[in-house]
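In: The following comprises the amino acid sequence and a computationally predicted model.
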Amino acid sequence: MHSSVREIPLSSEPDSSYFLRVDESGRGLAYGFQLLLSDGRHAWSGEASEAWVRQEAAELEMSTEKYVQDLREALTGEAGVHSYRFALAPAAPDGALTLTYDKVQKDISFRLGSTRLGPVTEPERIVGALLTRSLERATSLERHNRELREHNLRLRREHVRFGAELERYASGKEALEAELYARFLHVLNEKKAKMRGLRQTLEQLREAGSGEKRERAAEEAEGEAMAPPPPPPLPAVASSGGARSPGPCDDSLMDIADVAPSRKRRFRHRPGPLDAAVERAHASKSDSPAAASQQQPAASEEVEDLFEDL
């Protein structure tokens, strides 16, 4: 069971001080709670059930979660953005009181709830329990504050350590970036130098290739100039029945002198007796085949003489 103690001001008695103790049920404030109110001399106690909590939320047309949140802020004094007011009113002649708590929002207040509190027969015991609970709460809060201070000191030391490490990492990062940039420039310059060398080599190869092409073209032009002119094309042979154009063979034949007429004129006279005797003398002296071969032109001459006679 969670319990809390707080001092509440009463609107009807601004100079008085009342202490309110709230004991929640095991499952939370939404499932019911108990109230104990004391002014140091008297004490009153009351109880609210789960059904009462849900009924109050329904009457205010609020969700149960929202109503329980506002109720917790009002009764336990947890930090909130709204303010609350408390009032006590006599409920019965037996000394019972009614504790009402209102929510103030934008200068408008509406009743959040009310609980009937009956008088306690032994207020001294209740006051002692309130004091004990207050001391326990104070001790718990002090211990919690000490833990928070230690945690803050630890966080501060870690913050300082992290700041120093961050500065060291930042300086190392800057040094690493400078080194990487220097390496990048070195590699880039090497690549540029290599590209320039390759470009110069390519230009030299292109110039050498163009020079070889020019020399080859000049040699080809010189060879064409020194080469003899091609022979004229042979004339086409005329078809049968047509005139044949003269060719180089005809020109060469035309250059040869025709000796046939003179030979014919030579053998046009008839041989005399003297010539016949000379021929017989030559034939008797020579029995070689050359003599026989010399007789063949004579026979051919006689044939030509016969054709001449014709």
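Out: Sure thing, it's come through.
In: CA only for contacts and neighbour counts going forward, please
Out: OK.
In: and residue 195, how many neighbours?
Out: As a burial measure, residue 195 scores 12 neighbours (other Cα atoms under 10 Å).
In: which element is it on?
Out: helix 123-226 (DSSP states H and E).
In: What of residue 121?
Out: Going by DSSP H and E, residue 121 is not in any helix or strand.
In: repeat for residue 21
Out: strand 18-25.
In: tell me what that strand is packed against?
Out: Counting contacts by 3 or more Cα pairs under 8 Å, 6 or more residues apart in numbering; DSSP states H and E, strand 18-25 packs against strand 3-8, strand 28-38, helix 64-76.
In: next up, a second structure to put side by side with the first:
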Amino acid sequence: FRLGSLKLQKVSSPAEVVKELIGYCLDCLGRLQAKTEHLQKENERLFNGWSDVEKRLEKCVKAKEELEADLYNRFILVLNEKKAKIRNLQKLLNEAKESAADAKCTRDSIATTQVAMGRENDYDGSTDEESENLTQASLPS
């Protein structure tokens, strides 16, 4: 396994090279720490935003459930009122049908009675010949 290769050269002042390496590492470390802090702040901001959204979502769910329950209660009231109105209208319709049937029976019986009375009146009445004879007899000759 070979990671890489490098060539080492002899340096006249190793302290200077070590100082530069340490300085480079410190700079890299500073940049990485700054980036880490920035990412931690961003992460915290996102987490807080997520918490706020979660709380709002819970409130919305609760409000939705309350609204849903209220709407169901109102719907039940309206539905019961409509059912009562339908029952009342059906009752009125049945009463109207019964009333119409009774009225028809009454009309039929009245018509039958009138026809029967008309026949009886015909028996009691005089004929045309009788009325002519009566009129002629009453006229002076």
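Out: Received the coordinates, thanks. These numbers come from a predicted model, not from an experiment.
In: re the thing from before, can you check which part of the second structure the strand holding residue 21 of the first structure sits on?
Out: Aligned by TM-score structural alignment, strand 18-25 of the first structure falls on no residue of the second structure.
In: Tell me the buried residues in the host helix or strand of residue 114 of the first structure?
Out: Per DSSP H and E, residue 114 of the first structure falls inside strand 108-119. By neighbour count on 16 or more other Cα atoms under 10 Å, the buried set for strand 108-119 of the first structure is 112-119.
In: where's it relative to the chain centroid, distance-wise?
Out: Averaging C-alpha positions (Cα atoms, centre = their mean, to the nearest Å) puts strand 108-119 of the first structure 67 Å from its chain's average.
In: After superposing, tell me the mean distance of stretch 187-204 of the first structure to the second structure.
Out: Average distance, stretch 187-204 of the first structure versus aligned residues of the second structure after superposition (mean Cα distance after the TM-score superposition for the first structure): 1.3 Å.
In: how about that stretch, aligned to which bit of the second structure?
Out: Going by TM-score structural alignment: stretch 187-204 of the first structure matches residues 78-95.
In: Take the helices and strands packed on strand 18-25 of the first structure and write them to a markdown table, including distance to residue 213 of the first structure.
Out: Listed next are those as a markdown table, based on distance: least, Cα to Cα, whole Å:
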| stretch | distance to residue 213 of the first structure |
| --- | --- |
| strand 3-8 | 107 |
| strand 28-38 | 103 |
| helix 64-76 | 98 |
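In: out of the ones you listed, deepest packed?
Out: Among these, strand 28-38 has the highest mean neighbour count (mean count of other Cα atoms under 10 Å), at a mean of 20.
In: Of all residues in the first structure, which one is nearest the centre?
Out: Nearest to the geometric centre of the first structure sits residue 184, at 21.7 Å (Cα atoms, centre = their mean).
In: how close does that one sit to residue 163 of the first structure?
Out: Relative to residue 163 of the first structure, residue 184 of the first structure is positioned 31 Å away (criterion: Cα to Cα, to the nearest Å).
In: same question, residue 285 of the first structure
Out: Distance, residue 285 of the first structure to residue 163 of the first structure, by Cα to Cα: 151 Å.
In: higher neighbour count, those two?
Out: A direct count of neighbours by other Cα under 10 Å for residue 285 of the first structure and residue 163 places residue 163 higher, at 12 against 9.
In: counterpart of the more buried one in the second structure?
Out: Matched across to the second structure, residue 163 of the first structure falls on residue 54, judged by TM-score structural alignment.
In: Residue 143 of the first structure now?
Out: Residue 143 of the first structure maps onto residue 34 in the second structure, by TM-score structural alignment.
In: Please report how far its match lies from residue 27 of the second structure.
Out: Per Cα to Cα, residue 34 of the second structure is found 11 Å from residue 27 of the second structure.
In: now do residue 33 of the second structure
Out: Following Cα to Cα, the distance that separates residue 33 of the second structure from residue 27 of the second structure is 10 Å.
In: for residue 119 of the second structure, same thing?
Out: For residue 119 of the second structure, the distance to residue 27 of the second structure - Cα to Cα - is 133 Å.
In: returning to what we had before: how many neighbouring residues does the match of residue 143 of the first structure have?
Out: That count, for residue 34 of the second structure with other Cα under 10 Å as the rule, works out to 12.
In: I'd like the distance from the residue of the first structure positioned farthest from its centre to residue 164 of the first structure, if you could.
Out: The C-alpha centroid of the first structure is most remote from residue 273, which lies 129.7 Å away (Cα atoms, centre = their mean). Separation of residue 273 of the first structure from residue 164 of the first structure (Cα to Cα): 158 Å.
In: Likewise for residue 290 of the first structure?
Out: Using Cα to Cα, residue 290 of the first structure is found at 139 Å from residue 164 of the first structure.
In: same question, residue 150 of the first structure
Out: Relative to residue 164 of the first structure, and taking Cα to Cα, residue 150 of the first structure is found at 21 Å.
In: Check residue 135 of the first structure too.
Out: Counting by Cα to Cα, the gap from residue 135 of the first structure to residue 164 of the first structure is 43 Å.
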